[in-house]
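>>> Based on what follows, work out the 3D shape:
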Amino acid sequence: MNHSSSSAKGLSTAGLSMHYGNRQVLDTVDLPALQAGSVTALIGPNAAGKSTLLRGIAGLHKTSGQVLLDGTDLARLPQVERARHIVYLPQSLPERTRLCAFEAVLSAAMAGHRSLGFTPERPSPAVLQGVEQVLADLDLTALADRPIDALSGGQRQLVGLAQALVRQPKVLLLDEPTSALDLYHQCQVVEAIIHATRERQLITLVVVHDINLALGFSQQVVVLHNGRLAAAGPALEVIDPRLLRDVYGVDASLEHVRGRPLVMVDGRLPFHSALG
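Sure thing, here's the model as predicted:
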């Protein structure tokens, strides 16, 4: 990737704005530099612009302003090259497919090679080894031959994550990867995201509905409100009663329960919908 004169490391945005027709959805968002090996939770109320920000960073919607990766303005790159560095995983993954888990991940790996200009007739041993390694890393080897539509929601999310990782991106954008999952599969998916981010030194930005889940796994948070950046920084410094009141409209406190920080409303854990 060609670098501009700036030597800033990480992923950031400068004055990023975006419209749907006449409606402004993102308003001059200046995202601070997110570093390799870190997981950042993107939080905010419904319709704050969270999914839109991910799609704008990925180049899936027209934006104004800049998306910078290691000092390079990604708008200057062809979309195919941009997609090699940044992989976006949407909230809902297709359920109806005839592919098994191995084939789904292999097809993602082959798509990545086609984006590099290679059109091989069959996968190389290196590609097959990469697919097998990703499946092993996410504890999916035993499910490799199982059809996607026969997997649970959590298993499908892990296959989607495997499809993203096999393309070896620098940036991983995940839109609510734990939504609609039970607690066990939430923990499984979150642990897989954290492990992959550290092992592969990814820059991972995750839209999270549940603030307490964000507090549990992210090094830092980015808070959007009405399409603007409301706050960004270490989770324990950003999430406080004032932010919860100003952004979410609730009187809540941040308390430590058995050594873990939790947002409490009227002394109780809130339902997910109350804070997202």
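>>> CA only for contacts and neighbour counts going forward, please
OK.
>>> does the residue nearest to the spatial centre of the chain belong to a helix or a strand, and which?
The centre of the chain sits closest to residue 174, judged by CA atoms, centre = their mean, with a distance of 2.3 Å. Counting by DSSP states H and E, the element that carries residue 174 is strand 171-175.
>>> mind listing what's buried in the helix or strand just after that strand?
Downstream of strand 171-175, the next assigned helix or strand under DSSP H and E is helix 183-200. Within helix 183-200, the residues that count as buried by 16 or more other CA atoms under 10 Å are 185, 186, 187, 188, 189, 190, 192, 193, 194, 196, 197.
>>> residue boundaries of the strands in the stretch 1-150 of the chain?
For the stretch 1-150 of the chain, applying DSSP state E, counting those that start in this stretch gives strands covering 11-20, 23-29, 38-43, 64-69, 72-73, 86-89.
>>> roughly how far apart are the residue of the chain most remote from its centre and residue 36?
Within the chain, residue 121 marks the point farthest from the mean C-alpha position, 31.8 Å out by CA atoms, centre = their mean. Applying CA to CA, to the nearest Å, the value for residue 121 to residue 36 is 34 Å.
>>> Next: residue 44.
Going from residue 44 to residue 36 by CA to CA gives 23 Å.
>>> Tell me which stretches of the chain form helices.
Assigned by DSSP state H, the helices in the chain fall at 50-58, 79-85, 101-115, 125-137, 153-165, 183-200, 211-217, 235-238, 241-248.
>>> so what secondary structure elements neighbour the shortest one?
Same thing as helix 235-238. Helices and strands touching helix 235-238, by 3 or more CA pairs under 8 Å, 6 or more residues apart in numbering; DSSP states H and E, are helix 211-217, strand 220-225.
>>> Next: the last one.
Contacts of helix 241-248 with other secondary structure elements, assessed using 3+ CA pairs under 8 Å, 6+ apart, are made with strand 252-257.
>>> List the buried residues for the strand it packs on?
252, 253, 254.
>>> which other residues reach it?
Around strand 252-257, the neighbours that count as contacts under CA atoms under 8 Å, 6 or more residues apart in numbering are 239, 240, 241, 244, 245, 261, 262, 263, 264, 265, 266.
>>> please give me the structure for this one as well, since I'd like to look at both together:
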Amino acid sequence: MLTANNVNIQIGSLTLAREMSFDLQPGQVTAILGPNGTGKSTLLKTLFGDQKLSGGEIRYGGEALSYKSLAKWRSKFGYMPQDINLDVNLTVTEVILLGRMDALSLRVDDHTLHQALHILESIGLSHLANRNVNTLSGGQCQMVLFAQALMREPTIMMLDEPVSALDLHHQHVLLDHLVSQTRQQQYITVMVLHDLNLAAQYADNLLVLKSGDLVASGHPKDILTSELVQRVYDVDAQVIKDDMGTPFVRTIRKRAA
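Predicted coordinates:
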């Protein structure tokens, strides 16, 4: 279990987390939601150790995050950042193999290569294996970075807006595979999303942030309501539940009189 206890994040005069406490469980997907600028990405970076705590602590398996041993801490993570920059002269397969940089030698063994190609096949990218990443679209690069995160064989998966550049089909390909692997490998998975309906479909738990506060947490069926959408996003919405109880958010346009 990955646990945040009374976490505070302060950058200059800006408070991005105020006494936040939550648990992230193995085998479950948690989505972080909230308006722009409310600290979603910063919270991910803090869990990863890339942004220092101003107070509180983060623990995993009884071990507290220590900035003196970040390499050891980060070895547990498969981290897919928001900013995509693959300006390198490498093939797709080579970029994915970099996910195992800690175990690579001058020669890539057959098992490691097979593993990379299997991941590519599982997310429908086998046809890109020998393509230079400089020739890919933003969405394709996003899928490649997802594959690289899987290649690390993490215990914690962290993804910052992983579907922002993807079309509808590939959004579901990535998220279906993410949920499947989370269940099978018992990952602790946490991701930042903007799409409330994708979060409702794929997340086991939501962390809803606003102005530095954790304003709601829990299963989408329990907490995703029109009142919460209005409170957090200042948007009128209808929240309708399907036969399985999964909420669907339909925003209501404000029309001029």
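>>> Map the residue nearest to the centre of structure 1 across to structure 2 for me.
The alignment partner of residue 174 of structure 1 in structure 2, by TM-score structural alignment, is residue 159.
>>> before we move on, back to that, quick one: map the residue farthest from the centre of structure 1 onto structure 2.
Looking across to structure 2 (by TM-score structural alignment), residue 121 of structure 1 lines up with residue 106.
>>> same thing with residue 265 of structure 1?
Matched to structure 2 by TM-score structural alignment, residue 265 of structure 1 sits across from residue 251.
>>> where does that match sit relative to residue 234 of structure 2, distance-wise?
For residue 251 of structure 2, the distance to residue 234 of structure 2 (CA to CA) stands at 11 Å.
>>> Of the two, which one has the most company?
Set residue 251 of structure 2 next to residue 234 and count neighbours by other CA atoms under 10 Å: residue 251 wins out with 14 against 11.
>>> Distance-wise, check the residue lying closest to that one once chain neighbours are set aside relative to residue 254 of structure 2.
Nearest residue to residue 251 of structure 2 in three dimensions, chain neighbours excluded: residue 237, at 4.1 Å (CA to CA, 6 or more residues apart in numbering). Counting by CA to CA, the gap from residue 237 of structure 2 to residue 254 of structure 2 is 11 Å.
>>> ok, now residue 66 of structure 2?
To residue 254 of structure 2, residue 66 of structure 2 is 48 Å away according to CA to CA.
>>> neighbour count winner among the two?
Legend: neighbour count by other CA under 10 Å for residue 66 of structure 2 and residue 254, higher for residue 66 (15 against 8).
>>> for the aligned partner of that one in structure 1, what are its contacts?
Aligned by TM-score structural alignment, residue 66 of structure 2 pairs with residue 75 of structure 1. Contacts for residue 75 of structure 1 (CA under 8 Å, 6+ apart) come out as 59, 66, 67.
>>> again, 10 Å this time
Contacts for residue 75 of structure 1 were tallied using CA atoms under 10 Å, 6 or more residues apart in numbering; they are 57, 59, 62, 63, 64, 65, 66, 67, 68, 82.
>>> cool, residue 97 of structure 2 as well?
Contact analysis of residue 97 of structure 2 by CA under 10 Å, 6+ apart lists 91, 103-104, 108, 112-113, 115-117, 147-149, 151-152.
>>> rerun at 6 Å
Neighbour list for residue 97 of structure 2: empty [criterion: CA atoms under 6 Å, 6 or more residues apart in numbering].
>>> counterpart of it in structure 1?
In structure 1, residue 97 of structure 2 lands on residue 106 (TM-score structural alignment).
>>> From residue 193 of structure 1, how far off is the residue nearest to the centre of structure 1?
9 Å.
>>> Same question for residue 216 of structure 1.
13 Å.
>>> residues of stretch 95-105 of structure 1 that come out buried?
100, 101, 102, 103, 104, 105.
>>> One more: stretch 132-143 of structure 1?
Buried-residue list, stretch 132-143 of structure 1, by 16+ other CA under 10 Å: 132, 133, 134, 135, 138, 140, 141, 143.
>>> Return the two entries of those that lie farthest from one another.
133 and 143 (13.6 Å; CA to CA).
>>> ok, back up a step: how close does the strand holding residue 174 of structure 1 sit to structure 2?
With mean CA distance after the TM-score superposition for structure 1, strand 171-175 of structure 1 departs from structure 2 by a mean of 0.7 Å once superposed.
>>> same for that strand, what does it pack against?
In terms of contacts (3 or more CA pairs under 6 Å, 6 or more residues apart in numbering; DSSP states H and E), strand 171-175 of structure 1 is packed against strand 86-89, strand 203-207.
>>> got the buried residues for that strand?
By 16+ other CA under 10 Å, the buried positions in strand 171-175 of structure 1 come out as 171, 172, 173, 174, 175.
>>> Structure 1: matching residues for stretch 186-205 of structure 2?
Mapped onto structure 1 using TM-score structural alignment, stretch 186-205 of structure 2 covers residues 201-220.
>>> just stretch 216-228 of structure 2 next, same as before
Against structure 1, stretch 216-228 of structure 2 falls on residues 231-243 (TM-score structural alignment).
>>> Give me the distance between that stretch and the centre of its chain.
20 Å (CA atoms, centre = their mean, to the nearest Å).
>>> Report how far apart the opening and closing residues of that stretch are.
Stretch 231-243 of structure 1 has an end-to-end distance of 8 Å (CA to CA).
>>> tell me which residues in that stretch are buried?
Within stretch 231-243 of structure 1, the residues that qualify as buried are 231, 232, 233, 235, 238, 239, 241, 243, counting by 16+ other CA under 10 Å.
>>> What residues does the second one make contact with?
Read that as residue 232 of structure 1. 221, 222.
>>> The first one too?
Under the criterion of CA under 6 Å, 6+ apart, the contact list for residue 231 of structure 1 reads residue 223.
>>> For it, give its distance to residue 108 of structure 1.
From residue 231 of structure 1 over to residue 108 of structure 1 the distance is 35 Å, taken as CA to CA.
>>> returning to that earlier point: residue in structure 1 matching the residue nearest to residue 251 of structure 2?
So, by TM-score structural alignment, residue 237 of structure 2 is matched to residue 252.
>>> Then residue 4 of structure 2?
For residue 4 of structure 2, the aligned position in structure 1 is residue 13, judged by TM-score structural alignment.
>>> quick one: residue 65 of structure 1 and residue 93 of structure 1, what's the gap?
Per CA to CA, residue 65 of structure 1 is found 30 Å from residue 93 of structure 1.
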